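1. Any chance you could fold what I've pasted below:
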Amino acid sequence: MLQPGDLATGTVPFGHRPALIVVDMSYGFTSVESPLGGAFDSQVDAMAQLASCFRQRGWPIYFSTVVYHDEHTSSVFRQHLPVLNMLRPDTHWVQIDQRLAVQPHEVIVEKTVPSAFFNTGLAELLAAAAVDSVVIGGLTTSGCVRATVVDALQYNFPTWVIPETCGERNLQAHAANLHDMAAKYAEVVALPQALARLAALK
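-> Here you go, the predicted structure:
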């Protein structure tokens, strides 16, 4: 919904072969036991519904997880947020939440910064799979979801953000960033509407 100061937005046609990008629904973010996590059970459940829709249609799903293999990668980001150092490859925290039931053919991309596109090869994977649009959700709304949405736009993909699948520890930041993404970068589509529109794609 437009607010004072927002620019008018146009209608962007969605594609016929979308991909689902699940941003950082690893235990480091989905578990209340993690300092990075929160009470995001409803978001995980909503994402599982969305993933089921994609699997039924044979559309690709890509998962991202933050992993640090050494002490030097993305050092500025980690100095700013030292808690990120817990995301090491030998830990439970970097594994995708089992409730999302990652399938053997589905791709998990490792990343070290907010965007799932940056230095991961994700754009090339989408091109190789003939993807023409993307649906994005995950954790957290104001950080890695937003960064991934901005990059999806910059790679020229029509993009939907599903708010029920997005979680944020700061609810004001959650609402503000969903509004900002809708105002500038993507279409924010409620889960029931998204499922109906996806089911109608030929």
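2. from here on, contacts and neighbour counts on C-alpha atoms
-> Noted.
3. ok, longest helix in the chain?
-> helix 41-57 (DSSP state H).
4. So which residues make contact with that one?
-> By C-alpha atoms under 8 Å, 6 or more residues apart in numbering, the surrounding residues in contact with helix 41-57 are 19-20, 22, 25, 30, 60-61, 99-100, 137-138, 164-167, 191, 195, 199.
5. mind listing the strands for this protein?
-> 18-23, 61-66, 107-111, 133-139, 159-167, 187-188 (DSSP state E).
6. Closest to the centroid, which residue in this structure?
-> Centroid check for the chain by C-alpha atoms, centre = their mean gives Val23 as the closest residue, at 3.1 Å.
7. In contact with that one, which residues?
-> For Val23, the contacting residues are 63-65, 116, 136-139, 144-145, 148, by C-alpha under 8 Å, 6+ apart.
8. Grab the two from those that are most spread out in space.
-> The distance between the two most remote of the contacts of Val23 (C-alpha to C-alpha) is 14.1 Å, for Thr65 and Ile136.
9. And this one, please, so the two structures can be compared:
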Amino acid sequence: MEKKKGALIVIDMQEAFLNPASPLYIAQAAATVPLLGRVVEQARKDGIPVFFVSRIYRANGTDVEACRYENWLAGGRCLASGSTGPCSVEAPEELRPKAGDYTIIKPRFSAFFQTELDLILRRLQVDTLILTGTTTPNCIRATCYDGLSLDYNVTILEDCCSSRNEAVQRANMEDMAFIGAEVIPAAEFLEKGLSKGNPLAEVRASVAQDKTPPQ
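-> This is a model prediction of the structure:
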């Protein structure tokens, strides 16, 4: 059976979500940085393309989500282009793009929504997303569901993702696993890489052999 070809997607690992001084702070996010840094390095070694998907807002707030606007305004207009400090677009050293990596700026929660991600993945013949970053119920989940809808296999490294608390994290991981995502610990990816099964390839092979007339 055809092997999986994966791409590592790192979502919103920026100071504005990692720093306790930021109004957008996610309580679990900073703790995932060291392990996620190891995953990024392993992906590079294995020839898996790495995509850093981030948020940048315009200073006048015209592209900020309505549900986040008041908090964004009160918090000092976080995530402005070129910003530095606790409310900024800066990333930890372990999670900064290097030569050969891809950077995507997304305007909303899903890494696919109005971005070039799908186009680039298909040009690279990627069939499997490896999702990491923050937050699990928003950007990870939205990207997972869009990825499944676009006919990608989806693997989620659960301890490289984060939520505002553990109850939210667990509930969302259970939902994504139930809908068809593979949820695994980062240690499994670091030791074995992507799992051998390829559900997408299996379905394609079955459909190609099925002689049932289309309706």
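10. whereabouts in structure 2 does the longest helix of structure 1 align?
-> Aligned by TM-score structural alignment, helix 41-57 of structure 1 falls on residues 30-46 of structure 2.
11. mind listing what's buried in the matching stretch?
-> Across stretch 30-46 of structure 2, burial judged by 16 or more other C-alpha atoms under 10 Å covers 30, 32-33, 36-40, 42-44.
12. Can you add distance to Val168 of structure 2 and give the residues you listed back as TSV?
-> Below are those laid out as TSV (distance: C-alpha to C-alpha, whole Å):
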residue	distance to Val168 of structure 2
Ala30	17
Thr32	16
Val33	19
Leu36	20
Gly37	24
Arg38	25
Val39	23
Val40	25
Gln42	28
Ala43	28
Arg44	31
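13. wait, which of those is closest to Thr62 of structure 2?
-> Comparing the buried residues of stretch 30-46 of structure 2 against Thr62 of structure 2 with C-alpha to C-alpha places Ala30 closest, at 28.4 Å.
14. re the thing from before, nearest to Thr73 of structure 1, of the strands of structure 1?
-> Among the strands of structure 1, the nearest to Thr73 of structure 1 by C-alpha to C-alpha is strand 107-111 (10.3 Å).
15. equivalent range in structure 2 for that closest one?
-> The alignment of strand 107-111 of structure 1 onto structure 2 (TM-score structural alignment) spans residues 102-106.
16. So what's the gap between that stretch and the chain middle?
-> Relative to the centre of its chain, stretch 102-106 of structure 2 is centred 11 Å away, using C-alpha atoms, centre = their mean, to the nearest Å.
17. buried sites along that stretch?
-> Buried positions in stretch 102-106 of structure 2, judged by neighbour count with 16+ other C-alpha under 10 Å: 103-106.
18. Out of these, the closest to Phe178 of structure 2 would be?
-> Of all those, Phe178 of structure 2 sits closest to Lys106, with 26.3 Å by C-alpha to C-alpha.
19. got the contact list for that closest one?
-> 53-56, 112-115.
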